[in-house]
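K.L.:
This is a predicted model, with the sequence first.
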Amino acid sequence: MTALEDRIKRRIAVEGPISLGAYMAEVLAAPGAGYYAGEHDPLGAAGDFTTAPEISQMFGELLGLWCADTWQRLLGSPSPVHLVELGPGRGTLMADALRAARMMPGFREALDVHLVEISPALRAKQEETLRDAGVAVHWHRETATIPDGPLLVLANEFFDALPVRQMERTADGWCERLVAVDPERDALALARGAPTRKAAHYVPEELRDAPEGTVVEVSPAMLAQTQELAERIAQVGGAGLIVDFGPDSVMSGATLQAVRRHRPAEILEAPGETDLTAHVPFPLLARAAREAGAAAHGPVQQGTFLRALGIEARAQTLTANAAPQQARAIASALHRLTAPEEMGELFKALAITPRGAGTPAGFPETAEA
């Protein structure tokens, strides 16, 4: 039993069963004990998962060029502009983005870089990676402390780690799935709460008449984060780019999953030592952005988005003078990032801009709304 599991059990003994969202918030972000708030590095072969920036430099470079193009073509080249990354991992994406940003005259000179990170271990990695970046870098635990002014926000595999809740349709109405303690095993277990109007309210309107047995996953945290970002973009200017995995339509089903040492795990296993993620409901994020007064573009499939930004041409350039082994690695990375059976279809991109600013690179002209 981990120390965090014991603490959660004691909380349940006092408060009663807690929501899956409350459980996720505790096990992922509890200071000093949560998965992302401890001293370990979750990335890479020695960790639990690998993200796109760690697969290839091409990913971060193209996102950096996307920011530079958006800054000049859609935003009118404001200076200064805050370049913000949510959940920046080891700083790899930001380092690659800043290197590519040199191609846009004046862009790097206008930048003020802000990283939103709660992990001490990852912050140390980011400081090391960006030590010679040549721009000012500031760290935050939350987006609320980022200074006023126009901003460009990158969020790669950030939203999938925000807490989700699960509602289940029963014969008596919508109930919430909760985390409780099984007294016979003295172990954490899933339980079903009583039917309530509140549980039904969480379910998107288009799914409220779903048949008995349907499970709907919702994330007030994802929607609130999107709304906060969109409101700021609408009011002071800027743009946001969300890249993550999830559907391009409003769907039912439980997607919450756990990963430990690159293998699937039980979602209640080893709290604080196991990563938890869920699919990002892109259509609901787009709706939240529009309701907040901004324009939403997409979602589009990651493979489509990266090809539109020129990843194939970039791969050819990198391969031109590469040794055979390096060329194979570049081709493998290109396939992994763009192929439908790899990350190309499951992962999506969604952009948020001010209304009337135009369509950002990588998105079809009809995507703005």
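P.N.:
Perfect, thanks for sending it.
K.L.:
Going by C-alpha atoms from here, please, whenever you check contacts or count neighbours.
P.N.:
Will do.
K.L.:
Just give me the residue closest to the centre of the protein.
P.N.:
By Cα atoms, centre = their mean, the chain has its centre lying nearest to Phe158, at 2.2 Å.
K.L.:
Which residues are in contact with the nearest residue to that one once chain neighbours are set aside?
P.N.:
Leaving out its chain neighbours, the residue that sits closest to Phe158 by Cα to Cα, 6 or more residues apart in numbering is Gly87, at 5.6 Å. Residues touching Gly87, when contacts are defined by Cα atoms under 8 Å, 6 or more residues apart in numbering, comprise 115-117, 155-158.
K.L.:
re earlier: just checking, the residue nearest to the centre of the chain touches Leu86?
P.N.:
Yes: because the distance of 6.4 Å satisfies Cα atoms under 8 Å, Phe158 is recorded as touching Leu86.
K.L.:
Got another one to weigh against that:
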Amino acid sequence: MRRRLWIPVQFCTRPARLGKCGFRRGSYGSFRYSSTEARQWSTPLARNLAEAIKTTGPIPLASYMRQCLTSPHGGYYTSSQDGHDQFGRKGDFITSPEISQIFGELIGVWIVAEWMAQGQKSRGVELIEVGPGRGTLMDDVLRTMRNFKPLASSIETIYMVEASSSLREAQERLLCGDTSVGEDKEGFKSTSKTLGVPMVWAEDIRFVPKGKLSKPNRMATANIKTHSNFFKDPSKSPFIIAHEFFDALPIHAFQSVPPSQPTLITSTTIPPPRTSTTPQWRELLVTPTPLNSTHTTLSTPRSQRHTGAPPEFQLSLAKASTPHSLLLPETSQRYKALKSRPGATIEICPEGQSYASEFARRIGGDAGKSASGAALILDYGPASTIPVNSLRGIRAHKTVSPFSYPGLVDLSADVDFTALAEAALSASSTVEVHGPIEQGSFLQAMGIRERAEQLLMGVQKGDDEKKERLEGGWRRLVERGVGGMGKVYKAMAIVPLSGGKKRPVGFGGDVEV
């Protein structure tokens, strides 16, 4: 069997940090809900969440994250915060493209190299970015591609997958300038000011056209957003960028508990499982903290106490099985191997696995002969281990409790790169996965030092501030120590199957001309 997962010999691991997210041992069955009316909540979304939990019971961590980030009623990315910009030095966090333009330039070079390695198609190239932020990364990528005329002329459409209307508007201003924006069956559409090709915005990658219909289907033909019956169009080559996208997708958390008489929490008619003599997975659910709680009673980490008020929500261990705990941990042998260890905790991101599968299907197709394109994923997380207790909140460049100020705090969790690789390989037999490797190693291989030296030579004499900014920026992207992003961030690529004949540039391969 040909090997399709190419990974480094050594892996980075990350120790578990128990209790980081306000995990409350014991079951939520004994929890007494305080009146939402008698309590002052930090945000309207916090009140809405508390009232929903009071009505329906504890909610999965994934549901809590989804509401906090994308709720139309106060979500972090989907609601106006009086002009507050989440990105950059004045926002809550800063990303690699904001630190140095070289980052985006090298992503552009990587796409150029993959395009060249795949025969330099003269038409049908599509650029797709998921979670584009303010559009800074795509702006640098397009500016770089403009210098490669054959590739630039082969690009048909640029797709931006963005759920936030405010971020979409920011991307439109940066990438399209004064070009008018219209709306049609594909989504919001404008024209790239850099390449002059169509730019289309979609809320989900499933809404991005994939190809031709596999069989006649009038309903699918009438609705461009119905793509389940599509197969890859061999004339299309999608190049997909996912930078700090997967870390923001909702996760489920589970803990293995000793065997006990199982009880199923469900509103459906699922038959109850048989009594088990082996450990079982229990889901960690979100509940409000008791009224008048303090940082001490909640065991809030000291590094998260600077926000003032203690967290308003916490994780509690379900006393019974849930549909998620019965299904998700059984989807991989990696999870099953930990089930026999009571106390073991795991995090699973089914939405992330779904996106990785979608990337693979778009690149590999169904028939095998049409495989083309590539996906580059850059995010943070362990190289091989399953993330555990990794949910974090970020506000004003500081780590805060993810259960404080819902809707005003960015939430993220470590990415399970191995789970993404498994999902991609299962989705298409005509792709292979390379990595993950440390971001520092990837950028060094792509020539970040040489590009920085080139830019430094162009700085005017005496402009020491700009020199320091350029020098400090690129070094931060590759350094492995405290404050550096070179080790904790990883790079992974999904490319057409080659059977080990060639590796992508940055992952041990060379540029092919």
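P.N.:
Here it is on my side, so go on. In this text, all values refer to a predicted model and were calculated from it rather than measured experimentally.
K.L.:
can you give me the helices in the stretch 51-200 of structure 2?
P.N.:
61-70, 96-99, 101-117, 136-145, 149-154, 165-176 (DSSP state H, counting those that start in this stretch).
K.L.:
What range does the second one cover in structure 1?
P.N.:
Taken onto structure 1 by TM-score structural alignment, helix 96-99 of structure 2 occupies residues 52-55 there.
K.L.:
what's the strand ranked longest in structure 1 packed up against?
P.N.:
Of all the elements of type strand in structure 1, the one with the most residues (DSSP state E) is strand 173-182. The elements that strand 173-182 of structure 1 packs onto, with contact taken as 3 or more Cα pairs under 8 Å, 6 or more residues apart in numbering; DSSP states H and E, are helix 3-15, strand 18-19, helix 20-29, strand 165-170, strand 187-192, helix 197-202.
K.L.:
rewinding a little: identify the residue of structure 2 aligned to the residue nearest to the centre of structure 1.
P.N.:
Looks like Phe158 of structure 1 aligns to Phe245 there (TM-score structural alignment).
K.L.:
who's in contact with its match?
P.N.:
130-131, 379.
K.L.:
Show me which of these is closest to Arg469 of structure 2.
P.N.:
Relative to Arg469 of structure 2, the closest of those is Asp379; by Cα to Cα it sits at 23.0 Å.
K.L.:
now Ser340 of structure 2: how far from Lys212 of structure 2?
P.N.:
Here the distance between Ser340 of structure 2 and Lys212 of structure 2 works out to 46 Å (Cα to Cα, to the nearest Å).
K.L.:
now swap in Leu470 of structure 2 and tell me
P.N.:
Leu470 of structure 2 sits 46 Å away from Lys212 of structure 2, taking Cα to Cα as the criterion.
K.L.:
Looking at these two, which is more packed in?
P.N.:
Leu470 (20 against 15; other Cα atoms under 10 Å).
K.L.:
counterpart of that one in structure 1?
P.N.:
When the two structures are superposed using TM-score structural alignment, Leu470 of structure 2 falls opposite Ile330 in structure 1.
K.L.:
Check Ala445 of structure 2 too.
P.N.:
Under the alignment (TM-score structural alignment), Ala445 of structure 2 maps onto Ala308.
K.L.:
Its match reaches Pro364, doesn't it?
P.N.:
No: Ala308 of structure 1 sits out of contact with Pro364 when judged by Cα under 8 Å, with a separation of 9.8 Å.
K.L.:
Phe148 of structure 2 - nearest residue in space that isn't next to it in sequence?
P.N.:
Of all residues not flanking Phe148 of structure 2 in the chain, Val112 sits nearest, at 7.9 Å (Cα to Cα, 6+ apart).
K.L.:
Map the one you found onto structure 1.
P.N.:
In structure 1, the position corresponding to Val112 of structure 2 is occupied by Ala68, as judged by TM-score structural alignment.
K.L.:
Next, count neighbours for its match.
P.N.:
For Ala68 of structure 1, the tally of surrounding residues (other Cα under 10 Å) stands at 25.
K.L.:
What residues does it make contact with?
P.N.:
Taking Cα under 8 Å, 6+ apart as the criterion, Ala68 of structure 1 is in contact with 101, 104, 107.
K.L.:
can you check Lys490 of structure 2 too?
P.N.:
Contacts were defined as Cα under 8 Å, 6+ apart; by that measure Lys490 of structure 2 touches 378-381, 383, 436-439.
K.L.:
measure the residue nearest to Phe148 of structure 2 to Leu151 of structure 2 for me?
P.N.:
7 Å.
K.L.:
any common contacting residues for the two?
P.N.:
In the contact map built from Cα under 8 Å, 6+ apart, the residues linked to both Val112 of structure 2 and Leu151 are Met145.
K.L.:
And Leu285 of structure 1, what's its match in structure 2?
P.N.:
When the two structures are superposed using TM-score structural alignment, Leu285 of structure 1 falls opposite Leu420 in structure 2.
K.L.:
I'd guessed its match sits against Gln353; true?
P.N.:
Yes: in this structure, Leu420 of structure 2 is within contact of Gln353 by Cα under 8 Å, at 5.3 Å.
K.L.:
count of neighbours near the closest residue to Phe246 of structure 2 other than its chain neighbours?
P.N.:
Here the nearest residue to Phe246 of structure 2 in space, its sequence neighbours aside, is Gly352; by Cα to Cα, 6+ apart that works out to 5.9 Å. Neighbourhood size, Gly352 of structure 2 [other Cα under 10 Å]: 23.
K.L.:
Surely Gly352 of structure 2 is in contact with Ala248?
P.N.:
No: applying Cα under 8 Å, one finds Gly352 of structure 2 not in contact with Ala248, separated by 9.3 Å.
K.L.:
Which residue in structure 2 aligns with Cys175 of structure 1?
P.N.:
In structure 2, the residue paired with Cys175 of structure 1 according to TM-score structural alignment is Arg282.
K.L.:
quick one: Ile118 of structure 1 and Ala37 touch, right?
P.N.:
Yes: taking contacts as Cα under 8 Å, Ile118 of structure 1 lies within contact range of Ala37: 5.5 Å.
K.L.:
what do those two both touch?
P.N.:
With contacts taken as Cα under 8 Å, 6+ apart, the residues that reach both Ile118 of structure 1 and Ala37 are Ala29.
K.L.:
Run a quick check on Pro406 of structure 2 versus Asn48, I expect a contact.
P.N.:
No: the criterion here is Cα under 8 Å, and Pro406 of structure 2 misses it with Asn48 at 10.1 Å.
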